[in-house]
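Chemist: here you go, sequence then predicted model.
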Amino acid sequence: MTELSYTHGTSPTALLGDTIGANLDRTVAAWPDREALVDVESGRRWTYAEFAADVDELASALLASGIAKGDRVGIWAVNCPEWVLVQYATARVGAVMVNINPAYRTHEVEYVLRQAGITLLVASLRHRTSDYRAMVEQVRRNCPRLRETVYIGDPSWDALTGRGTAESRAQLRTRGSELSCDDPINIQYTSGTTGFPKGATLSHHNILNNGYFVGESLAYSEQDRVCVPVPFYHCFGMVMGNLAATSHGACIVVPAPSFDPAATLRAVQDEHCTSLYGVPTMFIAELNLPDFATYDLSSLRTGIMAGSPCPVEVMKRVVAEMHMAEVSICYGMTETSPVSLQTRRDDDLEHRTGTVGRVLPHLEVKVVDPVDGVTRPRGTAGELCTRGYSVMLGYWNEPEKTAEAVDPGRWMHTGDLAVMREDGYVEIVGRIKDMIIRGGENIYPREIEEFLYAHPKIADVQVVGVPHERYGEEVLACVIARDPADPPTLAELRAFCEDRLAHYKIPSRLRVLEAFPMTVSGKVRKIELRETYADRD
């Protein structure tokens, strides 16, 4: 009898029952003098004792400002130490921190401020073309619950942090006993392809345990130094980065306010980082730096690559040239805190590039028929679902949308097409909405992308389906050339595929681009590629 596509993670290590604040207290008690946080750009450093003191100072200031348990505090900022302080201080007082994408503009930030009911907003002053103060001024009249905005690097930040009183400090000492690990503590807005984003609401229990078990899989200890160039506003940064580090006494290293490949490698070298995070496009950018070979990356042993599938050739270089022999692939989504599946330190190259790993401890995953919900046999494609401690409490104030994503059995439906192998490892073969249907044939873009990465003229590639009058859809390959002066032609691409791919999988259209449209978290916006080039030759 064929085994079904269901598996669950067992572990002798129990789930944590702590709040984030209580867990930080444990770490501080164990390693008060070890470094907790380093901001490379400003040169500022905190030991765990110093970090906890600043977290408590900010937490008591929040209490003195009238922030009550359950109040929403927004953070609209690029990566900086203040972001991390806000993360842990809001957890200390039981406020719900609302992460706001730094790329948002007025229309989007106004929606989040209103939908979440944010009462206090902490924001950057400026970054690149974003003037956050000017944007707040444009929308604040439409956000009646917003009482105060504080800007990092501005006197308003100092005024906030200095607001604590003897009374608020005493209140903070008792607040911990009033909090439950199941309290909502974080809202993260997921970037939908249609309509407004939805606010995934997460508890202490959700994100603390997910960060902890990701760190366990990477064998983190107080000896580790984790370089986090991915954005804090996303789970990758604040959970897999910050919480994985602090739950193990490791150090968080912030290389720059936003991703910069050279700054990232300098931070690894100068801070002797043992772990490095990124999406595949970040690692590609680092590996392609003209002076890549001059950086000393020998301190690295591990790290995480997530967000999209990892090309085989990129993984080979990360292991060999970046010394990340124990690098891990993670799969997840904001609604699941985020990681459900992860490769392990001793997995071979094929498992790290052909799969997204196996289920984490205390979680369940299954692959089901997208139509009737019946669990599929192993080796066959279907929708990936996950269940367990990591599944969100729900979308903030949107019970109907929550019910569409989380079924009555508490299974989170991911929207991803997956295949579970006989050994329990899972392959992601595409998004249900990204699958190309050409003349009745189902085509999974990742298969074609992996094949085209081997083309000598292609540095990066994304495959999407675009409308076709006869076949319904046709295959468009969007590529970045290794040498911009000598890009591949469609004829060369098709000749490369001939007799090696089924005819219906061979791209019939080609676009050579300088860069792909990206989200702030580093994912390629395939929907934008489809929309932009749908009607172009």
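Modeler: Looks like it came in fine.
Chemist: C-alpha from now on. contacts and neighbour counts both.
Modeler: Noted.
Chemist: show me what contacts the spatially closest residue to Ala534 that is not a sequence neighbour?
Modeler: Leaving aside its chain neighbours, Ala534 sits nearest to Val466 (5.1 Å; criterion: CA to CA, 6 or more residues apart in numbering). Neighbouring residues of Val466 by CA atoms under 8 Å, 6 or more residues apart in numbering: 473-476, 530, 533-534.
Chemist: next, count neighbours for Asp33.
Modeler: 13 (other CA atoms under 10 Å).
Chemist: try this one next to it:
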Amino acid sequence: MQPSLIDRIQQVMALSPESHALEFQGQWYSWAEVGQAMASVQKHLDQAGLAEGDVVGILLRNRPAHVAALMQVLGSRRCVATINPFQSPEKVASDIAGLNLKAVICDRGDLAHPSLLEAAETCGTVVLQMFADQHLHIEPASDNTVPLGSGHHPALPDTCILMLTSGTTGPAKRIKLPYRSFALSLMGTPGHYSSHKETEAIRLKGTPAVLTTPLVHIGGMFAAMAAVTQARPIVILEKFSVAGIRRALTIYQPKLISLPPAALRMILDADTPADELSCLLAIRCGSAPLPPSLQEEFEEKYGVPLLDSYGATEFAGAVAGWTIGDHKQFAKQKRGSVGRAQPGTEIRVVDADTGKQLPPNTVGILEVLSNQIGSNDWTRTTDLAEIDEDGFLYIRGRADDAIIRGGFKILPQDVVAVLRSHDKVKQACVVGIPDHRLGEIPVAAVELNAGCTGIDVDELIAFAKSKLTSYQVPTAIKIVDEMPRTPSMKISKHAVKNLFLEQV
């Protein structure tokens, strides 16, 4: 019988307490030190009267004390409400006030601005602060150790995370992730991506995982907790950098890491020596579309398979993905696919209006049936997709991304593909903005390749006109120094849209 998430965390903590658990900026913290930090979280939450199911806000940064706090809140069957620390202090304060929690855990540096403590005091919220020196510290940030007032967020006994979505297509929102879904997703991960299943008893791994994606988003949180449940130490990068990943690869020689496409491009642009990636058997990709041209360039230079995947916060992990075996057999024929359905998951494409299942190689709305959801019903996504005769999934855009211009439907990814085919364009993003006559019109932000000059907006529009149907051509293009991105390194379509709306 598979252990519960709580049981697995306890098993891992007891394996070898003095062994390395978390590395940050060159310093290792042992499992025993992580356990002490977790015990401190437990003590202070107990003293504040928080029981199982109570919701605890955490401003999650990629730092070791934050991983310990996350492990303890989940391990005590309380619910984590993720709070984005990359917002302005005023927005963080507004988030805390809106959640009205009994307790919030944050980095000591987050308290430099008084608005957080002021919001917590107004709501009667206990605040714990985290920091690390030679040891990990989690302690009260004020004299108030018991929640005051009433009307705090209700307990959610079956929910492990109130997960903040990425905010790629609009303002971020929270959804409930059940304990069962999250645990099933975690425990099922290793066998799908590796060439064999791990059937042996749980044991401490010698090679660490490398955490490059933000803990505050599902990708980073999933990666960290997957490493813990696999009894694997974690090297924590506060944020992705080429220097940071080169250091981790050189010192620790991991066989598998996860990187978004933007990070792959940064590694290529830095002309990173191929021998520094020779330890890798594969790289998992996700969080944003992987352009086939980028995949081809990267794999040709480094010889490392890129295993693309597709998932959503609602499913607590990946829905589909490439395996090493599939990559060996189908990589060239199925370029552009995000792989096949994960074990325990079924996928289909249906007509948006009738709900009727569509035949292979037909674009429609993607639906998912997963044992991680705990429901026998198909869940409709907002993604346009097609599935070929071999079960490989191709994402063709988002249904809610489609731009309707005077009755004509425009798929932004079609316009992006044309703009990116220009030899001076590095990246492009196409969004729709309101228009009083046509309802909606397409606009584009474009980032040029390094050192490119002598190109202007008129030339880009003329290029688009030569390749696209007239109604697909963006009505306006902005050349930006750098694409606005979310903390998980996705292009923020919401921010791109605001570049044009601010002028209206």
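Modeler: Perfect, I can see it now. Because the structure is predicted, anything quoted here is derived from the model rather than measured.
Chemist: TM value for the aligned chains?
Modeler: Scored against TM-score structural alignment, normalised by the length of the second structure, the superposed chains reach a TM-score of 0.82; 478 aligned residues with a CA RMSD of 3.5 Å.
Chemist: take the contacts of Val466 of the first structure and lay them out in a markdown table including neighbour count.
Modeler: Below are the contacts of Val466 of the first structure laid out as a markdown table (neighbours: other CA atoms under 10 Å):
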| residue | neighbour count |
| --- | --- |
| Glu473 | 19 |
| Glu474 | 24 |
| Val475 | 24 |
| Leu476 | 24 |
| Arg530 | 18 |
| Tyr533 | 18 |
| Ala534 | 17 |
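Chemist: show me which of those is closest to Gly237 of the first structure.
Modeler: Gly237 of the first structure has its nearest neighbour among the contacts of Val466 of the first structure in Arg530, at 28.4 Å by CA to CA.
Chemist: from Tyr389 of the first structure, how far off is that closest one?
Modeler: In this view, Arg530 of the first structure and Tyr389 of the first structure are 36 Å apart by CA to CA, to the nearest Å.
Chemist: swap in Ala285 of the first structure?
Modeler: Distance from Ala285 of the first structure to Tyr389 of the first structure, by CA to CA: 35 Å.
Chemist: looking at those two, which one has more neighbours?
Modeler: Neighbours per residue, other CA under 10 Å: of Ala285 of the first structure and Tyr389, the larger number sits with Tyr389, 19 against 13.
Chemist: now Ile448 of the first structure: which helix or strand?
Modeler: For Ile448 of the first structure, the host element (DSSP states H and E) is helix 445-452.
Chemist: once aligned to the second structure, how far is that helix on average?
Modeler: Here helix 445-452 of the first structure, set against the second structure after superposition, deviates by a mean of 2.6 Å using mean CA distance after the TM-score superposition for the first structure.
Chemist: in that helix, what counts as buried?
Modeler: Neighbour-count burial for helix 445-452 of the first structure flags 445-446, 448-452 (criterion: 16 or more other CA atoms under 10 Å).
Chemist: could those go into JSON lines alongside distance to Ala481 of the first structure?
Modeler: Putting these into JSON lines (distance: CA to CA, whole Å) gives the following:
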{"residue": "Pro445", "distance to Ala481 of the first structure": "19"}
{"residue": "Arg446", "distance to Ala481 of the first structure": "18"}
{"residue": "Ile448", "distance to Ala481 of the first structure": "16"}
{"residue": "Glu449", "distance to Ala481 of the first structure": "14"}
{"residue": "Glu450", "distance to Ala481 of the first structure": "15"}
{"residue": "Phe451", "distance to Ala481 of the first structure": "15"}
{"residue": "Leu452", "distance to Ala481 of the first structure": "12"}
